[in-house]
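A.B. asks: sequence first, predicted model second:
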Amino acid sequence: MIVGYTRVSTLDQNLGSQEDALRAAGADTIFSDKSTGKNTARPGLRRCLEHLRADDVLLVYSTDRLGRSMTDVVNIVTELQERQIQFRSLTEPFDTTTAGGELFFHICAAFAQMNGRIISDRTRAGLAAARDRGRRGGRPTVMTPERIAIARRMRADKETWQTIATTLGVGMSSVRRALADDDDAHEVEDLTPVAQAS
């Protein structure tokens, strides 16, 4: 059985043209998704993958309809192959039912894997360089020492977490986390033994 999957990325696009092309290519059943920048859920794809059985063919108009990156596409197609399901794109040489298409898939998979390793290596190198400069990975904190001092004074004056956050222009969780971290740092300092004069 040939099973089609379609997706449009904005509400003003029409699924009809993709569906017509898939039906003309022999798709018996078609699953579809409409997604926007705010809504990236793909329940249609989930249902499609659950519907597919061994010896079926998943047919798409183009690979960017199936996944948001080549790595995403390769992962999905690899999972399909493990289930004895073939994959074909109408507008690209992706066709695991043929020797040439299978070769093309393996080349793309190798490039996706290499790209993933390059990104991983760069991330590790960047974090190592940041550690060497005395910085931790992740986003910089919005709670500067000055803001922490203000928050501590306001908290001592019995101000609510919401009032403090609004005053400083940051999220309430940022204030709570910063003061908790600051308290932990002070506890460590307090536990440091002080040398006594003999």
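C.D. replies: Now that the structure is in, tell me what you want to look at.

A.B. asks: okay, CA-based contacts and neighbour counts for the rest of this
C.D. replies: Fine.

A.B. asks: distance of Val175 from Asp183?
C.D. replies: 12 Å (C-alpha to C-alpha, to the nearest Å).

A.B. asks: neighbour count for these two, which is higher?
C.D. replies: Val175 (22 against 12; other C-alpha atoms under 10 Å).

A.B. asks: which residues in the chain form strands?
C.D. replies: 2-8, 29-34, 57-60, 86-89 (DSSP state E).

A.B. asks: nearest to His51, of these?
C.D. replies: strand 2-8 (8.7 Å; C-alpha to C-alpha).

A.B. asks: compute the inter-axis angle for that closest one and strand 29-34.
C.D. replies: 10 degrees (axes from the mean of the first three to the mean of the last three C-alpha atoms, to 10 degrees).

A.B. asks: how far does the lengthiest helix in the chain sit from the chain's center?
C.D. replies: If you go by DSSP state H, the chain has its longest helix at helix 99-132. Centroid separation for helix 99-132 versus its chain: 16 Å, with C-alpha atoms, centre = their mean, to the nearest Å.

A.B. asks: next, the one to line up against it:
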Amino acid sequence: MIKLGYARVSTQEQNLALQLDALKKEGCKKVFTDKVSGVKSSKPSFEKLMEYARPGDTIVIWKLDRLGRSTVKLIELMEELKQKGINLKSLSESIDTDTATGNLFFQFMCMLAEHERNVISERTKAGLESARARGRSGGRPKGLSQRYLKISVEVKEMYEKNIYSTVAIREMFQIKSQPTLYKILQYAGADVKGFVKKRD
């Protein structure tokens, strides 16, 4: 049972020193680092860390946002860690899932994940019923996989927040092309009028 550190800076940031110093002070035996944007789903060193970690180990980070910017993805990651018996410690937020208080936080995050899945399921059903009421048969649109259908509501919500560009949204959800993103948004019932000009 050891402490494993993870540090990340975005492509615009340069210095890992602050995070590395904190992780070293915490007593991490091995530290993995990435230099990649938080919206990107692929973080090579973090993926290696997940393969390296064993049950009972603790992954230490400087701050929760080092794991990514999407709350839903963070919750899913915490669920995965729990299933593998790996603890998580965030130094800035004073979160440690190896403690009673931290474990309670962990359980709360898992409850949020379950709630989010239920909400998405209900919205998908409501969307299909609304489509049928407008004379559409529903079902999978041509060219959309089951994975895209499952994330359609989340993609729509991210799009309608008007914070991220369509390129960032595609990277976040691993959507291959702009037309596919357009289809996903249409399926979810988003207002995509003037989509290409407005977003790109």
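C.D. replies: In hand now; what should we look at? On a predicted model such as this, the values are computed, not experimentally measured, just so you know.

A.B. asks: can you calculate the TM-score here?
C.D. replies: The TM-score (TM-score structural alignment, normalised by the length of the first structure) is 0.61; 143 aligned residues with a C-alpha RMSD of 3.0 Å.

A.B. asks: that older thread, now, of the strands of the first structure, which is deepest in the fold?
C.D. replies: Comparing the strands of the first structure by mean neighbour count (mean count of other C-alpha atoms under 10 Å), strand 57-60 ranks first with a mean of 25.

A.B. asks: so what does that strand touch, helix or strand wise?
C.D. replies: Secondary-structure packing of strand 57-60 of the first structure (3 or more C-alpha pairs under 8 Å, 6 or more residues apart in numbering; DSSP states H and E): strand 2-8, strand 86-89.

A.B. asks: out of these, which is closest to Arg136 of the first structure?
C.D. replies: strand 2-8 (39.4 Å).

A.B. asks: on average, how far is the closest one from the matching bit in the second structure?
C.D. replies: Average distance, strand 2-8 of the first structure versus aligned residues of the second structure after superposition (mean C-alpha distance after the TM-score superposition for the first structure): 1.2 Å.

A.B. asks: what residues are up against the closest residue to Met70 of the first structure other than its chain neighbours?
C.D. replies: In this structure, Met70 of the first structure finds its nearest non-sequential neighbour in Ala112, 6.2 Å apart by C-alpha to C-alpha, 6 or more residues apart in numbering. Counting by C-alpha atoms under 8 Å, 6 or more residues apart in numbering, Ala112 of the first structure touches 70-71, 74.

A.B. asks: if I look at the residue most central in space within the second structure, how far off is Thr124 of the second structure?
C.D. replies: For the second structure, the residue nearest the mean C-alpha position is Lys73 (2.2 Å; C-alpha atoms, centre = their mean). Here the criterion is C-alpha to C-alpha. By it, Lys73 of the second structure lies 19 Å from Thr124 of the second structure.

A.B. asks: try Asn15 of the second structure
C.D. replies: As judged by C-alpha to C-alpha, Asn15 of the second structure and Thr124 of the second structure stand 43 Å apart.
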